[in-house]
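> My questions concern the predicted model and sequence given below.
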Amino acid sequence: MIELALVGIGTGHPDHITRQGERALNAADLILIPRKGEGKADLADVRLAICSAVVTTGTRIAFFDMPVREGAESDYAGAVERWHDAIAEAWLAAIAVHLPGGGRLALLVWGDPSLYDSTLRIAERLARRTALRTSVVPGITALQALTAAHAIPLNAINSPVTVTTGRRLETGGWPAGADTVAVLLDGRCAFRGLETAGVSIWWGAYLGLPQQLLRHGPLADVAGPIARLRDSARVAHGWIMDTYLLRRSPPAP
């Protein structure tokens, strides 16, 4: 039996892990950390730094090579499914080497495992192949970190919030009926394709970390500067995790 704990790590700061998350990491027999290639080595380093800060027991740490997702714009869903299959195989291979007799396994998940993250879907694949029991320890979500960094509420008074992805924003435009739109997983700055009149943006990257970047203002004024800043930060650090909130002012009476 594998006892799998998925521990949310917020945006990568050790303080974003709950005390429950710390206990789960310290109780594990093994923590698996993905390696995503030399260009993203800092991502593994962030996870290692978190473990160094909060793990005080003899928990072992092992690495596995993260499969690369194929580029398939015409079959995005299929490409993601095949990628998840490959990741599940990588997990199984690592478990066979480092935890062959079963035990307690932990993975550190960016943000919260329940919000636009596929770790749970990959765990479902493992459950079809081996005895597995999964638990989830929620962490600080990117949206919590973003609104806290800007000191703003997530929603306007009596107004709903639509949470979506950059891909959906790029292909579908502004979600119907939404005044506030929270966007995750946007590697192409889809906000640049929106009608900017009356729209404000609150953007943040590396939230809570020493290299945190924040920008806010009318979308018409800051869309270009944010995109350029994002590009330069990614080059400088080798990776970037960012998110943003868009809010449209109500029409004048």
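The structure has been received and is ready for your questions. Worth saying up front: this structure is predicted, and the values here are computed from it rather than measured.
> can we go C-alpha only for contacts and neighbour counts from here?
OK.
> What segments of the stretch 151-253 of the chain are helices?
166-172, 219-237 (DSSP state H, counting those that start in this stretch).
> Dump these to CSV, plus mean neighbour count.
Output for the helices of the stretch 151-253 of the chain, formatted as CSV (neighbours: other C-alpha atoms under 10 Å):
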stretch, mean neighbour count
helix 166-172, 16
helix 219-237, 16
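> take the one below as the second:
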Amino acid sequence: MIELSLIGIGTGNPAHLTLQAAEAIRACDLILIPNKGKGKDDLAALRQEICAQVIADAASGPRIVEFDLPVRDPTIADYTARVDHWHDAIARVWIETIRAQLPAPAAAAKVGFLVWGDPSLYDSTMRIAERLKATQEVSLTVIPGVTSIQALTAAHAIPLNEIGAPFTVTTGRQLRENGWPESTDTLVIMLDGECSFQAIDPTGVSIWWSAYAGMENQISLSGPLAETAEQIIQTRAQARADHGWIMDIYLLRKS
């Protein structure tokens, strides 16, 4: 049996690591770090840095192994089916890597996977781990982490919701295809590679945007959407060119 821990590590700032997460990292026999390819080396490097800060004795600490993530199959037209197929492929890579690194594990070998932000929020790590659980080889533990939403609202020093009011967390694709939900005046938009705020009427809407929220290279812009949108688009494009990758998130609120 393999004890798999999905450890939320916050948004790239080692100071976001909780005591529970640090203890879980130190308790591992093996830590898996995904390599997302050229241009995203920083993501693996940040995970390596977190491990280096937490693990006091590298010689006797957990083995740290990077592995290449498979890519999505562009020939599968249906989005859900394409993602499902991709998750199957990732699960196979996980178990193959674990078996290769722990060919004859002791009872309850501990394997850790460091998850950006929190495993519960727009992250598929738990869904992939469920595939491993189905083999009855793996048990699952989840360690919560600081979310990008928390980092965003902290960066701008704003509350997430207005007094007694609901808010909606959704994706850029949903905003583009379905527009602003009628049930709320506050939206948090994640997983948006296309600046989908361009798809809505900016009248009376304010935006709070952050890239690399919570990290040393954090960029934050805010203001009326009609006045700020173009600045965000240009800043985002430049940041992506400079770093080779970008993670951003924003909050929209109707006045």
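That came in fine, so what should we check first? The structure presented is a predicted model; accordingly, all values stated were derived computationally and were not measured.
> Can you add distance to P113 of the first structure and give the helices of the stretch 151-253 of the first structure back as JSON lines?
Output for the helices of the stretch 151-253 of the first structure, formatted as JSON lines (distance: least, C-alpha to C-alpha, whole Å):
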{"stretch": "helix 166-172", "distance to P113 of the first structure": "19"}
{"stretch": "helix 219-237", "distance to P113 of the first structure": "24"}
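> Give me the mean distance between the helix or strand where A44 of the second structure lies and the first structure.
Following DSSP states H and E, the helix or strand that holds A44 of the second structure is helix 41-54. Superposing on the first structure and averaging over aligned pairs (mean C-alpha distance after the TM-score superposition for the first structure), helix 41-54 of the second structure comes out at 1.1 Å.
> what comes up buried for that helix?
42-44, 47-48, 50-51, 54 (16 or more other C-alpha atoms under 10 Å).
> From the residues you listed, pick the one nearest R240 of the second structure.
Nearest to R240 of the second structure among the buried residues of helix 41-54 of the second structure, counting by C-alpha to C-alpha, is D42 at 12.5 Å.
> now the closest one: how far from E49 of the second structure?
Distance, D42 of the second structure to E49 of the second structure, using C-alpha to C-alpha, to the nearest Å: 10 Å.
> any idea where the strands of the stretch 151-253 of the first structure begin and end?
Along the stretch 151-253 of the first structure, counting by DSSP state E, counting those that start in this stretch, strands occupy 161-165, 180-184, 199-205, 213-218, 242-248.
> So which elements touch the first one?
Just to be clear, that refers to strand 161-165 of the first structure. strand 180-184 (3 or more C-alpha pairs under 8 Å, 6 or more residues apart in numbering; DSSP states H and E).
> quick one: the strand it packs on to the second structure mean distance?
Averaged out, strand 180-184 of the first structure is 0.6 Å away (mean C-alpha distance after the TM-score superposition for the first structure).
> coming back round to it: now the buried residues of helix 41-54 of the second structure in CSV, with distance to P202 of the second structure?
Shown next, in CSV, are the buried residues of helix 41-54 of the second structure (distance: C-alpha to C-alpha, whole Å):
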residue, distance to P202 of the second structure
D42, 34
L43, 33
A44, 37
R47, 38
Q48, 41
I50, 40
C51, 43
V54, 45
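> Please say which position in the second structure A94 of the first structure maps to.
Using TM-score structural alignment, the partner of A94 of the first structure in the second structure is T97.
> Please name the nearest non-neighbouring residue to that match.
Closest residue in space to T97 of the second structure, ignoring its immediate chain neighbours: F67 at 7.6 Å, by C-alpha to C-alpha, 6 or more residues apart in numbering.
> Let me know the helix or strand that the aligned residue in the first structure for the one you found is in.
Using TM-score structural alignment, the partner of F67 of the second structure in the first structure is F64. Assessed by DSSP H and E, F64 of the first structure sits inside strand 60-65.
> okay, now the residue nearest to T97 of the second structure: neighbour count?
Other residues near F67 of the second structure come to 14 when the count uses other C-alpha atoms under 10 Å.
> Can you verify my assumption that it contacts A44?
No: assessed by C-alpha atoms under 8 Å, F67 of the second structure is found out of contact with A44, at 9.9 Å.
> Need the overlap of contacts for those two.
33-35 (C-alpha atoms under 8 Å, 6 or more residues apart in numbering).
> Which ones among these lie within strands?
Among these, the ones falling in strands (DSSP state E) are 33-35.
> What is the helix holding A44 of the second structure packed up against?
helix 19-27, strand 30-35.
> Kindly calculate the angle that the first one makes with helix 41-54.
It refers to helix 19-27 of the second structure. If you take axes from the mean of the first three to the mean of the last three C-alpha atoms, to 10 degrees, helix 19-27 of the second structure sits at 90 degrees to helix 41-54.
> quick one: helix 19-27 of the second structure to the first structure mean distance?
Mean for helix 19-27 of the second structure is 0.2 Å (mean C-alpha distance after the TM-score superposition for the first structure).
> pull the longest helix from the first structure.
helix 76-98 (DSSP state H).
> what separates that one from the chain centre, distance-wise?
In terms of C-alpha atoms, centre = their mean, to the nearest Å, the centre of helix 76-98 of the first structure is found 18 Å from the chain centre.
> Check stretch 147-156 of the first structure too.
19 Å.
> contact partners of stretch 142-162 of the first structure?
In contact with stretch 142-162 of the first structure (C-alpha under 8 Å, 6+ apart) are residues 10-11, 111-112, 175, 178-182, 202-204, 207-208, 214, 243-244.
> so where in the second structure does that stretch end up aligned?
Going by TM-score structural alignment: stretch 142-162 of the first structure matches residues 148-168.
> any idea how far the matching stretch is from the chain center?
The answer for stretch 148-168 of the second structure is 18 Å, by C-alpha atoms, centre = their mean.
> measure the residue most central in space within the first structure to A197 of the first structure for me?
Nearest to the mean C-alpha position of the first structure, by C-alpha atoms, centre = their mean, lies W110 at 4.3 Å. Shown here: W110 of the first structure relative to A197 of the first structure, a distance of 33 Å by C-alpha to C-alpha.
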